[in-house]
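# turn this into a model:
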Amino acid sequence: MTNQPFTLVCLPFAGSGASFYRAWPPVPFGGQARVLAIQFPGREELFGEEPFDDVRSAGAALVPDVLDEADPDAPLVLFGHSLGAVVAYEMARAIERSHPGRLSHLYVSGSPGPRGGRTERATGLDDEEFLARVHEFAGYRHEAFDVPELREILLPVLRADVAMHENYRPADGEPLAAPITALRGADDLLVSARQSREWATWTRGAFAYRELPGSHMYLAESPDPLLRVLSSTRL
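This is a model prediction of the structure:
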């Protein structure tokens, strides 16, 4: 393993946007990584675009732009939390098909293995029940959803993301060549340690499991432990 610079591609969780990762301080990476925060359509500067409605097609669609923006000489590392984890996995599959050897590592956070999932669903509930169910799942509710004007704007995107995640089924195929690290908040009531460790069967490379302080949304509660893990990546 070498201590070389890499491009860290970050995928948002349901209802969030690239600004979450753009707010990360650059200091923890010390020039070691360039953070490339990916924007999903339907939010922030891409507000007028139709949101994704399928995880597998979303992962494949994002790859060309990521490869265009990433430093071609730097290793490529993917990170995604919850919905972002399965989109990152589908991106990883697409990259390994089209550019073998280009992907160096996949970090999946707050997510069971691709064939895991919840038995209870939020899709199809009315607005209040939907938000309450999402809050129950994540243990987190963004304050913007308590402002009627903002909720009207944000709710369709969150609904699209949640439906996309709940309807996700991975395609059959070979495990990834790239190593996978599964991350989980130690107090996460949504994703168990056993479910997080399911990712071990989805790689032919090395697998690691790490627990960080906090609940399912540990990275919103305090990003510092996660930043230390990501900045310590050795390729």
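# all contacts plus neighbour counts: C-alpha atoms, from now on.
Noted.
# what sits up against the helix or strand harbouring residue 182?
Assigned by DSSP states H and E, residue 182 belongs to strand 180-185. When contacts are defined by Cα atoms under 8 Å, 6 or more residues apart in numbering, strand 180-185 is touched by residues 105-111, 191, 193, 196-197, 199-200, 203, 205-218.
# and residue 177, how far is that from residue 103?
According to Cα to Cα, to the nearest Å, residue 177 stands 9 Å off from residue 103.
# nearest spatial neighbour of residue 161, skipping sequence neighbours?
Nearest non-adjacent residue to residue 161, counting by Cα to Cα, 6 or more residues apart in numbering: residue 14, 5.2 Å away.
# let's compare: structure for the following, please.
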Amino acid sequence: MNNPGCYLQYKKKPEAAIRLFCFHHAGGGASTFYPWLEYLSPKIEMIAIQLPGRENRFSEPLRNNIKEITDELSKGFSIYKNKPFFVFGHSMGALIAFEFIKTIHQLYFLYPCHMIISAAKAPHLLSPIRSSQLDDTNLKEQLKAYNGIDECILNNDDLLNLFLHIIKSDSSIYENYSFSKPKPFPFDILALSGTDDQSVNQEEILAWSAYTRGKFEHLSFPGQHFFIKDNQKTILKIINQIADNFP
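Below you'll find the model as predicted:
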């Protein structure tokens, strides 16, 4: 496993033709994407983004400012600019991926070949999520409604307190976010959503179409906010097909 800062590479694939950068949800970590290795095409080298303050970066302070996050990402990106790439972001990860793309283009004049966003409102429709200001009881109930907290965490007070601390910090990323509209991107965008996701509606998902002058596509899957778990194989098949479209 190669781990240069926020870029976590579970399996090196020097022969891969394209890289996939994956951005995790609030309260999550890069390990969300570890099971993907089994199903990804040999053509794809996956790089999972790991925000500080969790998993292998647990000893580092949490960050709740998206510019600080993208600044770190941009500094570490230089070793990856030798191959085409595309991005996947789920929920909060979609917003970070969006700002990552803007920053990488400003510094390196590079764009991804494709962007896949999942369970996320278009950036201009975001309103501050005040989860960081909720007490633990109300926050726990909110997370249950999203089906976003494992039973093993719910039943362990120490793990639960740690998780709530991380989710509050991550939620404040939204509260501190200042939107700046870019010109429409030259690459295609695929938006994924869950039929029973109460956190984002179809209008908010379809609004991502304003960010591309290429092709926009929307696919809906059965499930709630974390529908990507139950539909993992299908979604990875789609990701592999996207990679096959590039030489």
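# got a TM-score for the two of them?
Overlay of the two chains. TM-score (TM-score structural alignment, normalised by the length of the first structure): 0.88; 228 aligned residues with a Cα RMSD of 2.0 Å.
# the corresponding residue of the first structure for residue 198 of the second structure: neighbouring residues, count only.
The alignment partner of residue 198 of the second structure in the first structure, by TM-score structural alignment, is residue 189. Residue 189 of the first structure: 14 surrounding residues under other Cα atoms under 10 Å.
# got it, and residue 103 of the first structure?
Per other Cα under 10 Å, the neighbour tally for residue 103 of the first structure reads 21.
# before we move on, what about the one 5 residues further on?
Using other Cα under 10 Å, the number of residues around residue 108 of the first structure comes to 29.
# which parts of the second structure are strands?
7-8, 18-23, 44-49, 85-90, 114-118, 188-194, 216-221 (DSSP state E).
# for those strands, give me TSV that also has distance to residue 64 of the second structure.
Supplementary listing: the strands of the second structure in TSV, determined by distance: least, Cα to Cα, whole Å:
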stretch	distance to residue 64 of the second structure
strand 7-8	18
strand 18-23	15
strand 44-49	15
strand 85-90	17
strand 114-118	21
strand 188-194	25
strand 216-221	29
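# right, and these - which one's nearest residue 69 of the second structure?
The closest of the strands of the second structure to residue 69 of the second structure is strand 44-49. By Cα to Cα, the value is 10.4 Å.
# against the first structure, where does that closest one fall?
With TM-score structural alignment as the criterion, strand 44-49 of the second structure aligns to 33-38.
# name the residues that touch the matching stretch?
So stretch 33-38 of the first structure is in contact with 5-12, 17-19, 21-22, 70, 231, going by Cα under 8 Å, 6+ apart.
# tell me how far residue 121 of the second structure lies from residue 133 of the second structure.
21 Å.
# likewise for residue 65 of the second structure?
In terms of Cα to Cα, residue 65 of the second structure sits 16 Å off from residue 133 of the second structure.
# so for the two, which residue has more residues nearby?
When residue 65 of the second structure and residue 133 are compared for neighbours, residue 65 comes out ahead with 17 against 13, by other Cα under 10 Å.
# what lines up with that one in the first structure?
In the first structure, residue 65 of the second structure lands on residue 54 (TM-score structural alignment).
# contact partners for the closest residue to that match other than its chain neighbours?
Nearest non-adjacent residue to residue 54 of the first structure, counting by Cα to Cα, 6+ apart: residue 164, 5.3 Å away. Going by Cα under 8 Å, 6+ apart, residue 164 of the first structure touches 52-55.
# what residue in the second structure is paired with residue 164 of the first structure?
Using TM-score structural alignment, the partner of residue 164 of the first structure in the second structure is residue 173.
# try residue 177 of the first structure
Residue pairing (TM-score structural alignment): residue 177 of the first structure is matched to residue 186 of the second structure.
# and residue 114 of the first structure, by the same measure?
By TM-score structural alignment, residue 114 of the first structure lines up with residue 123 in the second structure.
# quick check: the gap between its match and residue 31 of the second structure.
Distance of residue 123 of the second structure to residue 31 of the second structure, given as Cα to Cα: 25 Å.
# who has more neighbours out of the two?
residue 123 (22 against 16).
# just checking, the more buried one touches residue 178?
No. Between residue 123 of the second structure and residue 178 there is no contact under Cα atoms under 8 Å: 9.5 Å.
# what about the helices in the second structure?
66-76, 92-108, 136-145, 151-154, 157-175, 202-206, 227-230, 232-244 (DSSP state H).
# ok, back up a step: ok, now which ones touch the residue nearest to residue 161 of the first structure?
82-84, 158, 161-162.
# rewinding a little: quick check, the match of residue 65 of the second structure in contact with residue 166.
No. Counting by Cα under 8 Å, residue 54 of the first structure does not reach residue 166; the two are 10.0 Å apart.
# for residue 177 of the second structure, which non-adjacent residue is spatially closest?
Nearest non-adjacent residue to residue 177 of the second structure, counting by Cα to Cα, 6+ apart: residue 66, 6.8 Å away.
# run through the residues that contact that neighbour.
96, 99, 173, 176-177.
# same deal with residue 127 of the second structure?
174-175.
# do you know how far it is from residue 169 of the second structure?
16 Å.
# most neighbours among the contacts of residue 14 of the first structure, which one?
Comparing the contacts of residue 14 of the first structure on neighbour count, residue 84 comes out first with 27 neighbours (neighbours: other Cα under 10 Å).
# skipping adjacent residues, who's closest to the equivalent of it over in the second structure in space?
Applying TM-score structural alignment, one finds that residue 84 of the first structure aligns to residue 93 in the second structure. In this structure, residue 93 of the second structure finds its nearest non-sequential neighbour in residue 23, 4.4 Å apart by Cα to Cα, 6+ apart.
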